[in-house]
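K.L.:
sequence unknown, structure follows:
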């Protein structure tokens, strides 16, 4: 039911998120855009295998929203880091039947791209923010297909959390991907390992 769509680095500023991403990936990020509803902005780059990569942060040029921002960005502090992974679905209503307490479906647009994402009311995803965000695209060519693919390929995404078994059990009925590993660890974090023309690279 769910497939890996993209992964995201968050930063206190977009410049910090982009710099951290480019240093790890070894490739430049391209332009993205603004998300008016959440007052955020991003930059993107295509990866291999139909995936893509996002750097995202609060956009200080936009008015403060009347509701919490997605991805827990209102509470984000510290250095830029790999902070979110996003799964896509074909029917977000069916996903909400499986995870009825995950949040509310929010419909968004940016240019000619349209999508719905499940967003918790406080903006904070479960499992210390390591539960995946879930998206349904409403466009024939979502970013994973529209962005030019690069030679950077995601090899492994490690979801490290004290509750790895519970997270695995929650997702197992609807998601399976050999690249994604749930690892029991004291400190919650994401680690991505990439195959690139410059060799293996690690992003945290």
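P.N.:
Sure, I can see it. Quick caveat, the model's predicted, so the values are computed rather than measured. Numbering: from 1, shown residues only.

K.L.:
alpha carbons only for contacts and neighbour counts from here, please
P.N.:
Fine.

K.L.:
quick check: the gap between residue 131 and residue 204.
P.N.:
Computed with C-alpha to C-alpha, to the nearest Å, the distance linking residue 131 and residue 204 is 16 Å.

K.L.:
of the two, who's got more company?
P.N.:
Ranked by neighbour count (other C-alpha atoms under 10 Å), residue 131 and residue 204 place residue 131 first, with 20 against 16.

K.L.:
can you pull out the helices in this protein?
P.N.:
14-25, 92-98, 143-146, 164-171 (DSSP state H).

K.L.:
list the buried residues in the second one.
P.N.:
The one in question is helix 92-98. For helix 92-98, burial by neighbour count (16 or more other C-alpha atoms under 10 Å) applies to 92, 95, 96.

K.L.:
from those, which is closest to residue 149?
P.N.:
Here the nearest of the buried residues of helix 92-98 to residue 149, counting by C-alpha to C-alpha, is residue 92; it sits at 26.5 Å.

K.L.:
grab the nearest non-local neighbour of that closest one.
P.N.:
Leaving aside its chain neighbours, residue 92 sits nearest to residue 136 (6.1 Å; criterion: C-alpha to C-alpha, 6 or more residues apart in numbering).

K.L.:
what about that neighbour, how many residues nearby?
P.N.:
Residue 136 has 22 neighbours, counted by other C-alpha under 10 Å.

K.L.:
try the one 5 residues further on
P.N.:
Taking other C-alpha under 10 Å as the neighbour definition, residue 141 ends up with a count of 12.

K.L.:
so who does it touch?
P.N.:
Residues near residue 141 by C-alpha atoms under 8 Å, 6 or more residues apart in numbering: none.

K.L.:
quick one: it and residue 148, what's the gap?
P.N.:
Note on residue 141: its distance to residue 148, by C-alpha to C-alpha, is 12 Å.

K.L.:
what does residue 34 give?
P.N.:
20 Å.

K.L.:
the more surrounded of these two?
P.N.:
Ranked by neighbour count (other C-alpha under 10 Å), residue 34 and residue 148 place residue 34 first, with 20 against 13.

K.L.:
which residue, neighbours along the chain excluded, lies closest to the more buried one?
P.N.:
residue 41 (4.2 Å).

K.L.:
surely the one you found is in contact with residue 61?
P.N.:
No - taking contacts as C-alpha atoms under 8 Å, residue 41 lies outside contact range of residue 61: 9.7 Å.

K.L.:
so which of those two has more stuff around it?
P.N.:
Neighbours per residue (other C-alpha under 10 Å) separate residue 41 from residue 61, with residue 41 holding more: 21 against 10.

K.L.:
now for the more buried one: which residues touch it?
P.N.:
By C-alpha under 8 Å, 6+ apart, the residues touching residue 41 are 14, 32, 33, 34, 35, 56, 57, 58, 59.

K.L.:
next one for the comparison:
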């Protein structure tokens, strides 16, 4: 892979506003890694030139954790604890927006078919969906009324998100994302059976959730929340999933599914361990698509989840980590054309269209 091409970020600028007009769609390389650039990591050996130190300085005798060591480190699981085998797959990506109607219009102008989703239980948020042929979807999520938005921001500025996270993982996690403003906020993995993972390590829940569709259909599901913010949340449907996720939706821009996610972290080894634990699989070494980055890939049912960490102070990921914290940084969608979408129209979300790649498991 060309180290200057950036999957979720156009290689000509690396971050919005550096070197090209933000409304220009640029052809990019598909985030395919060929030949020896990707390989399974051998146990108890760290292949990266920077693996002997963390991102802040040298640390003698350091090795990237693997296997049982990683599983214990990843979610605070005591040694010897049995970790359940789960059925996991990418469910959806959450994009927080200030105004749902305006965001829906902007995404429609980009060639997406946007389906009104309804109002969530408690009437705090409402959403619209951009469903794909692969069964996954983008969720445009907004607060329902402005006074609630102001109140949540006041709570976030007051440093109360930690208290809320303990009392209500869903609300605490939402406040942390909302404080960062519009853009990619989170992503969810469909998990079954959800009850098996709750209580093993640092995962809170289950929490009941639901939504009422515009046609009056009531939906319900259960959620669980890893305490590590770099990890996605987990969802399990109570009502049939086909009621929650519309099918047979065609997008004029040719988007057909989610191909890859990029997750930014400032604590590379710990983030890798978290994902090893949750996904129950080893990562693949990869050439990071943004120069001066550490990177590995996890393959999950046709979707690549790429973890990336910056090396050095002057790095595009640094600004994102400072503003938004660890978490989802970019999304690559399979489509019949290649382009970076205008962040002004995507409401801050780094979204790339790319030609389909071979399925990965």
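P.N.:
Happy to help now that I have it. Treat the numbers as computed from the prediction; the structure is a model and nothing was measured.

K.L.:
among the contacts of residue 41 of the first structure, which one sits closest to residue 22 of the first structure?
P.N.:
Of all these, residue 14 has the smallest distance to residue 22 of the first structure: 12.0 Å, by C-alpha to C-alpha.

K.L.:
residue in the second structure paired with the closest one?
P.N.:
In the second structure, the residue paired with residue 14 of the first structure according to TM-score structural alignment is residue 100.

K.L.:
again with residue 199 of the first structure
P.N.:
Match for residue 199 of the first structure (TM-score structural alignment): residue 338.

K.L.:
tell me the spacing between the residue nearest to residue 272 of the second structure when sequence neighbours are not counted and residue 210 of the second structure.
P.N.:
Setting aside the residues directly before and after it, residue 272 of the second structure is nearest to residue 307 in space (C-alpha to C-alpha, 6+ apart), at 7.4 Å. For residue 307 of the second structure, the distance to residue 210 of the second structure (C-alpha to C-alpha) stands at 30 Å.

K.L.:
looking at those two, which is more packed in?
P.N.:
In this view residue 307 of the second structure and residue 210 are compared by other C-alpha under 10 Å, and residue 307 has more residues nearby, 27 against 18.

K.L.:
now do the contacts for the more buried one.
P.N.:
262, 263, 264, 265, 268, 271, 272, 294, 295, 296, 297.

K.L.:
which position in the first structure pairs with it?
P.N.:
In the first structure, residue 307 of the second structure lands on residue 182 (TM-score structural alignment).

K.L.:
so how far is residue 135 of the first structure from its match?
P.N.:
Residue 182 of the first structure sits at a distance of 21 Å from residue 135 of the first structure (criterion: C-alpha to C-alpha).

K.L.:
again, but for residue 115 of the first structure
P.N.:
Distance from residue 115 of the first structure to residue 135 of the first structure, counting by C-alpha to C-alpha: 7 Å.

K.L.:
anything in contact with each of these two?
P.N.:
Common neighbours of residue 115 of the first structure and residue 135 are not found (criterion: C-alpha under 8 Å, 6+ apart).

K.L.:
more neighbours, the two?
P.N.:
Comparing residue 115 of the first structure with residue 135 by other C-alpha under 10 Å, the one with more neighbours is residue 135, at 25 against 16.

K.L.:
now do the contacts for whatever residue of the second structure lines up with that one.
P.N.:
In the second structure, residue 135 of the first structure lines up with residue 235, judged by TM-score structural alignment. Going by C-alpha under 8 Å, 6+ apart, residue 235 of the second structure touches 91, 188, 189, 190, 191, 194, 221, 222, 223, 224.

K.L.:
what's the distance between residue 235 of the second structure and residue 87 of the second structure?
P.N.:
From residue 235 of the second structure to residue 87 of the second structure the distance is 11 Å (C-alpha to C-alpha).

K.L.:
now residue 126 of the second structure
P.N.:
For residue 126 of the second structure, the distance to residue 87 of the second structure equals 28 Å [C-alpha to C-alpha].

K.L.:
does the match of residue 14 of the first structure really touch residue 139, like I thought?
P.N.:
No - using C-alpha under 8 Å, residue 100 of the second structure is not in contact with residue 139, being 10.5 Å away.

K.L.:
between these two, what contacts are shared?
P.N.:
127, 128.

K.L.:
and those two? which has more neighbours close in?
P.N.:
Shown here are residue 100 of the second structure and residue 139; by other C-alpha under 10 Å, residue 139 has more neighbours (25 against 20).

K.L.:
and in the first structure, which of the contacts of residue 307 of the second structure remain?
P.N.:
Retained in the first structure by both residues aligned by TM-score structural alignment, their matches' C-alpha atoms under 8 Å are the following of these: 262, 263, 264, 265, 268, 271, 272.

K.L.:
quick one: residues contacting the fourth one.
P.N.:
Going back to what we said before, that points to residue 265 of the second structure. Residue 265 of the second structure is in contact with 230, 271, 307, 308, 309, 310, 321, 325, 326, 327, counting by C-alpha under 8 Å, 6+ apart.

K.L.:
just the buried residues out of these, in PyMOL syntax.
P.N.:
With 16+ other C-alpha under 10 Å as the criterion, this PyMOL line picks the buried residues out of those:
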select buried, resi 230+271+307+308+309+310+321+325+326+327
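
K.L.:
any chance of the contacts of residue 265 of the second structure in TSV with distance to residue 334 of the second structure as columns?
P.N.:
Shown next, in TSV, are the contacts of residue 265 of the second structure (distance: C-alpha to C-alpha, whole Å):
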residue	distance to residue 334 of the second structure
230	24
271	26
307	19
308	21
309	24
310	26
321	26
325	27
326	25
327	21
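
K.L.:
residue 95 of the second structure: which of the contacts of residue 265 of the second structure is nearest?
P.N.:
The closest of the contacts of residue 265 of the second structure, once distances to residue 95 of the second structure are taken by C-alpha to C-alpha, is residue 327, at 12.3 Å.

K.L.:
map residue 35 of the first structure across to the second structure for me.
P.N.:
By TM-score structural alignment, residue 35 of the first structure lines up with residue 120.

K.L.:
its match touches residue 210, doesn't it?
P.N.:
Yes - with contact defined as C-alpha under 8 Å, residue 120 of the second structure reaches residue 210; the gap is 5.7 Å.

K.L.:
show me what residue 219 of the second structure lines up with in the first structure.
P.N.:
Matched by TM-score structural alignment, residue 219 of the second structure corresponds to residue 113 in the first structure.

K.L.:
count of residues packed around that match?
P.N.:
Residue 113 of the first structure has 14 neighbours, counted by other C-alpha under 10 Å.

K.L.:
same question, residue 223 of the second structure
P.N.:
24.

K.L.:
need the contact list for it.
P.N.:
Shown in contact with residue 223 of the second structure (C-alpha under 8 Å, 6+ apart): 194, 205, 206, 207, 208, 209, 233, 234, 235, 236.
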